[in-house]
Structure formats: C-alpha cells, structure tokens
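Q: dropping a prediction and its sequence here:
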Amino acid sequence: MVFFALFLMMLGNGIIIPVFPYYVKSMGASAFQLGLLLTVYALCQFIFAPIWGRYSDKVGRKPLLMLGITGYAVSFILYGLAHAIWLLFVARIAGGILSAAVMPTAMAYIGDVTTEEKRGSGMGLMGASMGLGMVMGPALGGILSGISFTFPFFFAAGLAIVNVITIFIFLKESLTPEERMQQQVEVTDDSGISSILGELRTPLVQFFIMLFLASVAHSMNEATYALFMQNKIGMGAKEAGWAFMVAGIVMVILQGVLVGKMINRLGEKKTIVIGLSAMAVGLALLLYSFNIITAIIFLAVFCCGMGLIRPATSSAVSKGAANQGRSLGAMQGFDSLGRVVGPAFGGFLLDLNWSYAYIGAVIVALLAVICFKAYDRHHSRAAGC
C-alpha cells in the first residue's frame, strides 16, 4: 500500500515538473529566481525532514504520511491560485515544511516491514513506484498544460487528496504501540539541525556527505534542464514532459528489477560508485545534446545514476541506523540541503553562461565520487595502524 501511495505522490509531482519552469517564467522570473523557488522548498525540507522522521518514531508512520501528502495538496492549490512570484514562494515554503514528512517516514515504514536481506529490494521497489509515477506524470502534465498552465496544479492537488483518503482507509501502521513507546524513551528531543549534526558523528557520515553532493548535482540539472534545452534545441513543456517520462521508465526498470540484485551482489558502496559515475557521464553528455532524441537519451543516462544512488544509500543507512526514522530523516535532510544549494547555484551559473551550470554539475558529481572513495581509503589505513 505504501508503494501505491508513493506512486500517486510522484504522479502528482511529475505532472507539474515540465510545467513549473514555464509557469514561473510566464510571471517574468529569471533562471536564478526559479532556482531560489526550488532552494527555499529544499531548505524547509532540510530543516523539517529530520524532525518529522524522528517524530514518526514516536507517533507512528501513518499519521506522518498523511500529513506530508496533505502538504503537497495545499502547495499545489496555492501554485494554481498564485498570480505573483511572491505567492509562489509562500506555496513553496508551506509545501516544503509539510511534505518533508513523506520521504523519511516512507523509508522508515519500508525498513519496519522488511528484513535486512530484503532491505535493498524494498528500497528499490520504493524507487520503482516513484519512478512509475514519473513515467506517467510528466507526459500527462505536458498534455494538461495545453488546457492552461494552472490546470495541472489543481489536477495534482486532487490526486494528493485522493492519496490521503486512501492511506487513511487502507494503510496499516507498521509500528506497534509498544514500539512507539520504546522510541519515546530512546529518542531525544533535539532540533532537526542538531539531529543532522549529531549524525555526522556516526559511521553513516560517508553516505550523508556523498548524498549531499549528489543532490547538489542532481538539483542543478533539475532546475536548469528545461530552460537549458529550450535555449539549446527549442524544447517546450510538452517535449520536456516526454523527456521526463522516458527518464521515469528507465528508473522503473532499473529500480524495480536491477538495483536490488546489484545491492545484494555488489553491496551498497559499489552500487553507489557506479551510480555516481553514470550521473557524471550523463551530465557531461547533456552539454552535447543537439536534438530532442539526444536530450532524452542523455537525461536517461543521468537518471540511471540517480536510480542507483538513492535506494543504495537508503538501504545502507537503514541497515546501520539505531533509530530508522531519525537516521533516515537526517539522510533526507542532507539530500534536501543539496537541493538548497543546487538550484540557486545552477540558476546563477545558467544566467552567466548556458553551459556553466552543467560544467559545474559534472565537477560536483566527480567530487562526490572522490570524497566517497577517500573516506574508505582513510578508514582502511586507520584500521591497519
């Protein structure tokens, strides 16, 4: 049931992805302002994801999932009603605060109901469910934008409301009252940022820093892809929708079929390194797109990388966590912190030069590989001393 809820959530998100940059641009916004809209959303998630994740350890997963998806509905409605850029910022802040509850809680739910041996496959299926929503959403959003730029937002809000009702009726809570009581005893009441900083003192720091850098590179592409391709090859909202649909298909196949097997055979760390390498290659190739077909193919290569990184990281953190909600919330916080930096940085570089954003994203992706491998080498030497 949680997989279906994530599918509906990403279907709604996917609907607005190809429309949002053009909608914002229609209000006179620059690439940098578009980046700031993405940044303020991610900043709210950075602050609140660890809080919601830790809170789900205390009160259960189901109430937090309902709260988070309600946040999506509220923000989508506000997008559709907005008539100025400042109202979009209000919508992004409200949506960022509430929707931050979804991902750490969903990952913790999967961690609750799977064994360690099945954890990688469970996280992969979670990614595949979200990817399936991304297959259908962008193409649907591109079609719905033909009615108006605002209609896709109201349609996505309706899906979110249906999702909340479905969770309330059908989803079973994964934590027993006894487990929630135990978590209330064990989990401290520090702030979200303190929780994130506290996780830096654990062995999981290697995954958090890597995910932060990967998220910076990913969000630089997310913030600039549509505008970059519009300038380079004349891509519009409908074509962007098809591009993200193909990328979603790649993610579904990769995460639904391959990623669990790769994690079981190679381990989380090797899977992550392969994913980071594919992401860097895809970003570099996007610079050389010369028509719609190449823009779609190169985006798919990039998405192969992200399709490996996130489930492998979630699996590793879930296995190594003392409190899943807290650690996965902190992981989501580092992911969000990358999305705080990436969009504004990418938009700024794009305003300077159309190629600078992707050159910068390639450098950040390579830095993630270097830092991830350097951590292992450092600790291998320390263990040998």
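A: Thanks, I have the structure now.
Q: C-alpha from now on. contacts and neighbour counts both.
A: Fine.
Q: can you pull the contacts of the closest residue in space to Gly68 that isn't next to it in sequence?
A: With sequence-adjacent residues excluded and distances taken as Cα to Cα, 6 or more residues apart in numbering, Gly68 is closest to Ser99, at 4.0 Å. Counting by Cα atoms under 8 Å, 6 or more residues apart in numbering, Ser99 touches 45, 67-72.
Q: neighbour count, distance to Pro152 and secondary structure for these - can I get that in a markdown table?
A: Converted to a markdown table, these look like this (neighbours: other Cα atoms under 10 Å; distance: Cα to Cα, whole Å; DSSP: H, G, I helix; E, B strand; the rest coil):
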| residue | neighbour count | distance to Pro152 | secondary structure |
| --- | --- | --- | --- |
| Gln45 | 30 | 23 | helix |
| Leu67 | 17 | 22 | helix |
| Gly68 | 23 | 20 | helix |
| Ile69 | 29 | 17 | helix |
| Thr70 | 23 | 17 | helix |
| Gly71 | 24 | 17 | helix |
| Tyr72 | 29 | 13 | helix |
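Q: if we can go back for a sec, the residue nearest to Gly68 and Ala29: what is the separation?
A: 24 Å (Cα to Cα, to the nearest Å).
Q: next: Pro138.
A: 22 Å.
Q: below is structure B, check it against A:
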Amino acid sequence: MVRNLKSSVLVVVILAIFADMLMYGLVVPFLPVHAESLGATQSEIGLLFASYALALFMATPLFGALSDRVGRKKLLVSGLIALAATTLIYAFATSFWVLVLARLLQGLAAAIPWTAGLALLADVFPKEERGRAMGLAMSGQAAGVLLGPPIGGCLYEAGGYHFL
C-alpha cells in the first residue's frame, strides 16, 4: 500500500512538472514572433520573457507556505488547472500587454506544481529515498523542455500561433 502511494505520488509530480515545462516549451519559441506581430519592441520582448521568471520568483515562497496550510494535493491540482487557463490566455492574446499578463500568470501558476509537488514528495518519501524521488521528478522538467519546442513547432506549422 505504501509503495503504491509513493509510486502514484511520484508519477503525478513528474507529470505535473512535465506539463508545466511542456506548456512553457510549446509557446516560448514563438513568443518573439507573436509579440512583434502585436507591435512589441525588442525591449518589451525582453520584459515579456522576464515577466515569467519574476512571477515565479515571487510566488514560489508564497505557494510553499500555502501548501503547508491548505495541503499539497489540492494546491497541485489547482496549479495544473491554472497552467491550462494561462495557456488559453496565450492563445487569445490580442495585445502585447495581455501577452505579458499571460506570462505573469503562467509564472505564478508554475510556482504551484513545483512547490506543492516537491513538498508532497518530501512528505511521502523517507529521507533515504528522497533524493532519488526528487531526481526522478526533475526528469519531468527535462522531458518537457525536450519535447515542448519540437511539438510546438509542428503545431505552429500546422495551424499557426493560435493552434499552440
């Protein structure tokens, strides 16, 4: 029973981190082109990229503390829903500033699966197994970064930016 729980939690966290990085990788290669089509300057495109990191940086400690109060599982599910919603905002952004808002919200939403997911692993795995579990969870990040851009490229070629 305990082994099944640990395996299930590990798979869910790997998939959550993978989903975050996949969504990130699907869109990021095409952001400069889309931002330019909305009239953005190169400086504004730099701001667009920085907005994700800024929101992630600010939100991570907040969601870490919140996961202690409300529970990791609820927060993890909420974070995945929020990531899906931010992807929709990208698709329908008709102005540069809505695109910046989408990036800020994506950074905010990304902080949730990272903090709640890794904390959940720390809760479920004993100290002796934690490093292995965290390493496996981080493979979700690598897989998302690896697969996002080529899949995004295929989708972009098939239907343009809004098809991502």
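A: Perfect, thanks for sending it. Everything numeric here is computed off the predicted structure, so don't read it as measured data.
Q: who has more neighbours out of Pro138 and Ala29 of structure 1?
A: Pro138 (33 against 16; other Cα atoms under 10 Å).
Q: so what corresponds to that one in structure 2?
A: In structure 2, Pro138 of structure 1 lines up with Pro149, judged by TM-score structural alignment.
Q: secondary structure element for the residue nearest the centre of structure 2, which one?
A: Nearest residue to the geometric centre of structure 2 (Cα atoms, centre = their mean): Asp20, 2.7 Å. According to DSSP states H and E, Asp20 of structure 2 maps onto helix 2-27.
Q: name the helices or strands packed onto the helix or strand that that helix is followed by?
A: The element immediately downstream of helix 2-27 of structure 2 (helix or strand, assigned by DSSP H and E) is helix 31-37. Judged by 3 or more Cα pairs under 8 Å, 6 or more residues apart in numbering; DSSP states H and E, helix 31-37 of structure 2 is in contact with helix 42-70.
Q: mean offset of the helix it packs on relative to structure 1 (after superposition)
A: Taken over the aligned residues, the distance from helix 42-70 of structure 2 to structure 1 averages 1.7 Å (mean Cα distance after the TM-score superposition for structure 1).
Q: so that helix matches what in structure 1?
A: Against structure 1, helix 42-70 of structure 2 falls on residues 31-59 (TM-score structural alignment).
Q: show me how far that stretch is from its chain's centre.
A: Distance of stretch 31-59 of structure 1 from the chain centroid (Cα atoms, centre = their mean, to the nearest Å) equals 11 Å.
Q: same deal with stretch 159-179 of structure 1?
A: Counting by Cα atoms, centre = their mean, stretch 159-179 of structure 1 comes out at 21 Å from the chain centroid.
Q: what does it correspond to over in structure 2?
A: Stretch 159-179 of structure 1 corresponds to no residues in structure 2, going by TM-score structural alignment.
Q: ok, the match of Pro138 of structure 1 - contacts?
A: So Pro149 of structure 2 contacts 25-29 (Cα under 8 Å, 6+ apart).
Q: let's go with 6 Å and repeat that
A: Neighbour list for Pro149 of structure 2: 25-26 [criterion: Cα atoms under 6 Å, 6 or more residues apart in numbering].
Q: ok, Leu140 of structure 1 next?
A: Leu140 of structure 1 neighbours (Cα under 6 Å, 6+ apart): Ile15.
Q: neighbours around Gly329 of structure 1, how many?
A: 35.
Q: what distance do you get for the residue lying closest to it once chain neighbours are set aside to Ser75 of structure 1?
A: Leaving aside its sequence neighbours, Gly329 of structure 1 sits nearest to Pro50 (Cα to Cα, 6+ apart; 3.9 Å). Per Cα to Cα, Pro50 of structure 1 is found 20 Å from Ser75 of structure 1.
Q: now swap in Val2 of structure 1 and tell me
A: Taken as Cα to Cα, the span from Val2 of structure 1 to Ser75 of structure 1 is 22 Å.
Q: repeat that for Ala344 of structure 1.
A: 20 Å.
Q: the counterpart of Trp114 of structure 2 in structure 1 is in what secondary structure piece?
A: The alignment partner of Trp114 of structure 2 in structure 1, by TM-score structural alignment, is Met103. Using DSSP H and E, Met103 of structure 1 sits in helix 102-113.
Q: got the angle for that helix vs helix 2-16?
A: Computed with axes from the mean of the first three to the mean of the last three Cα atoms, to 10 degrees, the direction of helix 102-113 of structure 1 lies at 160 degrees from that of helix 2-16.
Q: what lies in contact with helix 102-113 of structure 1?
A: 53, 61, 65, 68, 324-325, 328-329.
Q: which ones among these map onto helices?
A: In this view, the contacts of helix 102-113 of structure 1 that belong to helices under DSSP state H are 53, 61, 65, 68, 324-325, 328-329.
Q: what about Arg3 of structure 2, neighbour count?
A: The burial count for Arg3 of structure 2: 10, using other Cα under 10 Å.
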